[in-house]
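Enquirer: Please work out how this folds:
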Amino acid sequence: MSAVADEPAGDTGEKSHDRSTAAADRLLRVFARFVAIGYLCYFALLVPEILEVSALVARWWTPTAAVLMFGSGVALGFASFRGTVWMQRTATVNALAYVVMVALWFVAWNGTQIPQDQSLWFTAFPGLASLAAAVAWRPRRAFVHMILVVLLAQCANHLVRDAPFGYFLAPDLAFAFVFCTVFLAAAVVGLGTGRTLDETIAVTQATAAAAASAEARNAERARFDALVHDRVMSTLLAVSRNAPRESLVEQAERAVAELDELRRGTDRESALDAAAVVARLRSAATEADEDVVFTGRVAPGSGDVAFPPEPARATAAALAEAVRNSVRHAGKDASRTVEVDVAPRWISVQVVDDGRGFEPEAVDPHRLGLEVSIRGRMRRVSGGPGGRAVRAGGRDPGVVVLAGSGRMNTANSTVSDLLRMHSRPARAFAVLYAVTCVVLALNTAPHAEVRWPLAIAVIVCVAAAYALVAVEGDPLPVRPALAMTFSGAIASASVLWVVPADPAPHPIELWPFGMSTTILVFMCVRGRTAYAWCGMLLMLVVAALWSHLTGPGMDYGLGLTITSAGPVLMGTVCAYTIRPLARSIYLLRARSMQRIAAESAAAAALEERDVRLGSLDASARPLLERIVSGEPLDENERIECGLVEARLRDGLRAPVLQVPEVDRAAATARRRGVEIVMLDDHAMDSASPEVRRAVYREVVDALDSVREGSVTVRVLPTTRAAMVTMLVKGEDVRRIEIGHDGRRTGN
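Expert: You can find the predicted model right below:
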């Protein structure tokens, strides 16, 4: 069945630009068709009863009621293909037709009564008319409609039976209210969820775009930070320290080449196969240490897997830095091994040396080699959907890096989410269901030969209801579904075993059939239609056997319970219409979010890349190209390399302090020989522009005041009383503290 039929705006006077994707509109149409099919099912099941009780009323009432109730109900299905206005008008006619015709029944009734074990045919589906009301009206009016039609229907039932009017009236009302409320509430929640999805789509898209942009900027910054540290800073620092020129030329060439790749966008690769991943990791390891022992293993089933290039690139760069760290710090006699395992859903890399070890947690977080080039890269991998990264180290292994990437789970919301079946209100309805079962059992107890089986029926029904709202998974897991399949038959058999067939039981004494039918309907909703029908057949078998063994015959038992098949038929329709629609709604929403997030992320990453490349082009690239030329650098150029390296280091360690006035003051102080360290633990992240300007003035004053010595500027963690501290060592030693208002708090 089609979930959507678009109509021209001119037919309804409504906006049509989003008709094909509006969740509320699509759900409204499907619910209207759901109600129409429900009327068809009930009409097919109730025709014999309609004809049988037609003698109780004036001749005009039965055909008029049948045409208005069933005819307008079926017309609602056709109206759903015409447009929202047609659909709501037809639903209004149906909802009012039920109220009017039941009210007119009291006028048309000729006073003839029926046995107490029978019911009027229109009392089987008052909730269906209220579902039509939910299509046409707001929820509050729909619930008022439900209360009205249940009262009218049950009053007619109890007036026409050959028993006192109040006989079983309270349990009849309790059952009818709960049975109708459960389905009406599900419809109202589903339609409300659709409206909420539509109303929040713009905000959600904006939030997704902002989050994706921020994440992309952070990822691009982290990527540039690693490149700056591994290629640019290491080259400039080596030049400032008079390292051998031959190695520096090659190192500078690689740095310039990577910057060019970033500018051209040729650094973005297509997916890699397992062999290419191993080859890239081997190249990264041997580039850092030609003598490293490399072992690569590919797990079975990995040959046809396409690995995203970014996790592989990040892991390779982290591996190279880990090996370089080992070369620098493990000792001259240390040997290194690298073991790589590639599996379909993860990549594992271990770097081990037999030299001096270290505790990673003991390393200062401002040490850039470990924090930016290894941990930062691994965080980028772990930050991706489905990814994870673990870093470990100790005194035996020098560095161990484990990195993995997984698949993205998207659009996995289901009809259970649409109807909020695991929410607190759903659990509250389960409690109401349980209370109703207890009330019905207590009303049945005086007529039961033995009472303890009634407790079994209550426990079984309540357990099934609880499992329905507590057990997650779509479709419903097999074991709970199997238990629910037998719950109705067990509960029904428990009650029928102790309820005598003569005199005929009151319909409410067969309450397990109606209460269990509710469970079976929502089993269909949760994707277990076949199990639900098996449960329905088991209940019918129980009823037939009971009536056969107690005397009236199988037809009698089937006649009492066959109308329970109507809601299950409707649940089956739901399984094949609303379930696919729910998946479609969430899938379209997820794809929209992904598309917008991807576009925003790409734009943000490109903008951030241009900014960072522009900064590097202005500061570091001229020096790198000078090194690539192979010509000897004079002393001033070496000093300039050291100053640029220091400024880049400040940018990585304390980005919040990177403003022009602080940069100039720091460069001037360094030229005087002052040693400067800047650290950022994020207390200024939320500071106002006025407070930041005050802090920058204090930092500049401190840097300008020192002729020789050192200055350490640290932005403290947010939990500290002060926001910034400065330790100034010149002619004397001073400690300056700046509060969160930008003013000095101590010297």
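Enquirer: going forward, measure contacts and count neighbours with C-alpha atoms only.
Expert: Noted.
Enquirer: Buried residues, the helix or strand hosting residue 745. List them.
Expert: Secondary structure from DSSP states H and E places residue 745 in strand 744-746. Of all the residues in strand 744-746, those buried under the rule 16 or more other C-alpha atoms under 10 Å are 744, 745.
Enquirer: what sits up against that strand?
Expert: With contacts defined as C-alpha atoms under 8 Å, 6 or more residues apart in numbering, strand 744-746 is touched by 722, 735, 736, 737, 738, 739.
Enquirer: List the residues that contact the nearest residue to the last one once chain neighbours are set aside.
Expert: Yep, that's residue 739 we're talking about. Nearest residue to residue 739, sequence neighbours excluded (C-alpha to C-alpha, 6 or more residues apart in numbering): residue 722, at 4.5 Å. If you count contacts by C-alpha under 8 Å, 6+ apart, residue 722 has them with 716, 737, 738, 739, 740, 745.
Enquirer: Tell me how many other residues surround the fourth one.
Expert: Neighbouring residues of residue 739 were enumerated by other C-alpha atoms under 10 Å; the total is 17.
Enquirer: Could you also give me the structure for this next sequence, so I can compare it with the first?
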Amino acid sequence: MAGNVTVDRTIVRAVTVFAMLNLLVTLNNTPSRSWMYPAGLGALGCVLLTLSVLASLRDCFRPVPTWRGIRVLTYISLGLMAAHCLTVRDLSPRDYPPLLHACGVIILTAAAAFPLPTGCVLMGTYAVGFFFVRLQSLTVGQALTECLVLLVSGATGLLLVALVRRTVSIVSTRSDLTQQEARATARALAQARERARWDGLVHDKILGALRNAAAGDSRRQASNAQTLAREALAAFRADTHSDAPTALARKLEQVADALGLECEIDIKQDQISSEVLDVLEAAAVEALTNVARHAGTPRVSVRAVIGQAAALLIISDRGRGFESQAPGQRAGLKTMKARMEAIGGQLDVRSTIGAGTAVTLSWSHEQPSWLTVLWDVRVFAPMIAIGAVDVILNVGLGLTRPARLFIPWLNPVLAAVVIGFNIAIAVCPRRPRLGWMLAACCVPLPAVSVLNLVTYGDAGWRYWAAGALTPAVGALSFRFRSSLGVSCCVASLLVLMVSEAILGRTSWAPVLGPFPVSLGVALVGGMLRRGLDGATAALSCENVRLAEQVRQAAGIAERNAEISRRRTALALDILPMLELIAGQGPLSVSEATECRLLEAAARDNLVAATLVNDAIAASARAARGRGAEVVFRCADNAQPHAGLRIFRSLVEQICATIGAGSSARFVWNGSGRDFIGTAVVLGHEASAIRAVVESVAHSGLLTVTCDEDSVLIQMRTH
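Expert: A predicted model of the protein is given here:
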């Protein structure tokens, strides 16, 4: 059978364990019951089964499992089953042929090694043979009951294996679908990272170069402008993303010295992704720059712990501080926040007027999400149904057989308790302490049923409580830990042996009862769980590896695409000015004015990218050239809206109307509940602005409030 190697190896080992446990019982019983068989048949059967089990045991340790040993074992068991039907005669109800038990267990468990239809045929063949053998000593109803109990046990194993194979197949299919989703998600995330990285470049390098060049009052400002301009130009000529992490402390010391800050630096740095380190470095540099500009104090503290899985960096000062609402309106902080979010990090700014500011940058590596399987009641409903049938049959076997009891009503109560524990173990939360408590409560139950007996019955029904707890033992191993189910089974066996010894009965009799099956179920439950988890983890590891390759490929593609887009967008005006700044000293008055206009245009694109398009940028630049003040703002969560086209038309016409001494402020809040856009104009062109508003107010979305020298325009959501 072709399938998952881990699952196949687990099935081979589980079948072999079952066969070995039951073969040991058979080898112990056959010498004392050899009279049931023709001369030599019992010994021959033991030899053939032993050799087949050893061959199957060898298959357990192969890297790629084979089914030859198990199939040979199955064929020999079928032959011995046929020999029972032809040769075994004149047995009493308590006479149970020793080879029959081993052959039955082997056939029922080995059916899992065959395709599902073949496995069902094998179980049916065994059931017919077993029925005719037991019919010689039992009534038809009793023979059918025993036959049905064995069939339920075999169907449980067969269904479990089929369910495991199907689940692994589903996981594999989901893995393929996840790869398709990963490609789309990786590309979107890479695009967001690159846009945030380039927004940071524009803010940190380009705006800094233009601002210092426009001021140009000192040699330091001119030098800073040249340095920033050269770094910005280098970013356009080649990808500035470094593959080797640099010492962050050394870089921040250089920046602090250049800004004239007294910086106390305490950084513990380990290996970390260069992508994350670049973002942390850029954000820290921007925070130090803000301290130099706004804090009013040269003293600043930088503390950081940076590792491969997480990073925490805090920049704090004791300066003048600002209001808590202010960060959302600052382009630098908005850019820092966007860049941190692009790598899965966070930016937290705490500031109090007169007490200083603390900027916290945090990042943690998101562990790969494993493709797990939900081990819940719905997924394993068929398995639970067969376990319920097994419980009912064993309970019925114990309650319907005639027996003398010390306490007659105790057996029905015990049956209800056994059923309750089976249900509880199947559906309870997977908490280790709860599992151990349930297992401890199950241990004495089989002994209670035996101690309540006055007469000595056969093991087939005397240990009915142990047989009814077999599904619970398997569930303990499967849902919790394999050692938990095995420990419960062994402890229950020891308690039962002590109970038999106290009553003066054969203390080793429980070993030949249902305990080999219970112990096998416990071992197989744990092995199947580990096998299925191993197969799932292997698929998940492969999925994570492929997803990482997809992420890297998408990152490279988006990086190249973003470089191309930014070069095209900035090549017309800003790049020539950067080359001019990088190649000479202080600028002329006209060049400094041009720098201020370009800086304002670049800042507009950063803080109001949703609102500002090429037409608005041109109108705003012209208005600033005439001496007007134009300010754009966008909310952090601003989204495009149906009214954006109308608002843009309004903004463009207002910018074309205002002149020297006037100011206009435009705020776009596409997700607002009441107003999605606001324009405030101050100046002597108020009457002209009213005429502009009337030309675009046909939609009914605009509300205008004005006096002699000011106009307030608000765009409603509907």
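Enquirer: What would you report as the TM-score here?
Expert: TM-score of the superposed chains, computed with TM-score structural alignment, normalised by the length of structure 2, equals 0.75; 682 aligned residues with a C-alpha RMSD of 5.3 Å.
Enquirer: sorry, back to before: keep only those of the contacts of strand 744-746 of structure 1 that are in strands.
Expert: Residues of these located in strands (DSSP state E): 735, 736, 737, 738.
Enquirer: Closest to residue 594 of structure 1 out of these?
Expert: residue 738 (43.6 Å; C-alpha to C-alpha).
Enquirer: what's the closest one in contact with, if anything?
Expert: 695, 722, 723, 724, 725, 744, 745, 746.
Enquirer: just checking, what packs against the helix or strand hosting residue 174 of structure 2?
Expert: Taking DSSP H and E as the definition, residue 174 of structure 2 sits inside helix 140-201. When contacts are defined as 3 or more C-alpha pairs under 8 Å, 6 or more residues apart in numbering; DSSP states H and E, helix 140-201 of structure 2 sits against helix 5-29, helix 98-110, helix 116-134, helix 331-342, helix 381-400, helix 515-570.
Enquirer: Please identify the buried residues of the fourth one?
Expert: I take that to be helix 331-342 of structure 2. Counting neighbours by 16+ other C-alpha under 10 Å, one finds that the buried residues in helix 331-342 of structure 2 are 331, 332, 333, 334, 335, 336, 337, 338, 339, 340, 341, 342.
Enquirer: can you put those residues in JSON lines and add distance to residue 232 of structure 2?
Expert: Putting the buried residues of helix 331-342 of structure 2 into JSON lines (distance: C-alpha to C-alpha, whole Å) gives the following:
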{"residue": "331", "distance to residue 232 of structure 2": "18"}
{"residue": "332", "distance to residue 232 of structure 2": "17"}
{"residue": "333", "distance to residue 232 of structure 2": "20"}
{"residue": "334", "distance to residue 232 of structure 2": "20"}
{"residue": "335", "distance to residue 232 of structure 2": "16"}
{"residue": "336", "distance to residue 232 of structure 2": "18"}
{"residue": "337", "distance to residue 232 of structure 2": "21"}
{"residue": "338", "distance to residue 232 of structure 2": "20"}
{"residue": "339", "distance to residue 232 of structure 2": "17"}
{"residue": "340", "distance to residue 232 of structure 2": "20"}
{"residue": "341", "distance to residue 232 of structure 2": "23"}
{"residue": "342", "distance to residue 232 of structure 2": "21"}
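Enquirer: quick one: which of the residues you listed is nearest residue 51 of structure 2?
Expert: Taking the buried residues of helix 331-342 of structure 2 together and measuring to residue 51 of structure 2 by C-alpha to C-alpha, the closest member is residue 342, at 63.5 Å.
Enquirer: ok, for that closest one, nearest residue in space, not its chain neighbours?
Expert: residue 193 (4.8 Å).
Enquirer: Any idea how many residues pack against the counterpart of that neighbour in structure 1?
Expert: By TM-score structural alignment, residue 193 of structure 2 lines up with residue 219 in structure 1. By other C-alpha under 10 Å, the residues close to residue 219 of structure 1 number 21.
Enquirer: Looks like residue 219 of structure 1 contacts residue 382 (just checking).
Expert: No. Judged on C-alpha atoms under 8 Å, residue 219 of structure 1 makes no contact with residue 382 at a distance of 11.5 Å.
Enquirer: element containing residue 667 of structure 2, please.
Expert: Using DSSP H and E, the element containing residue 667 of structure 2 is strand 663-668.
Enquirer: by contact count, what packs against that strand?
Expert: strand 629-634, strand 675-682.
Enquirer: Let me have those in a markdown table, adding distance to residue 371 of structure 2 as columns.
Expert: Output for those, formatted as a markdown table (distance: least, C-alpha to C-alpha, whole Å):
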| stretch | distance to residue 371 of structure 2 |
| --- | --- |
| strand 629-634 | 40 |
| strand 675-682 | 42 |
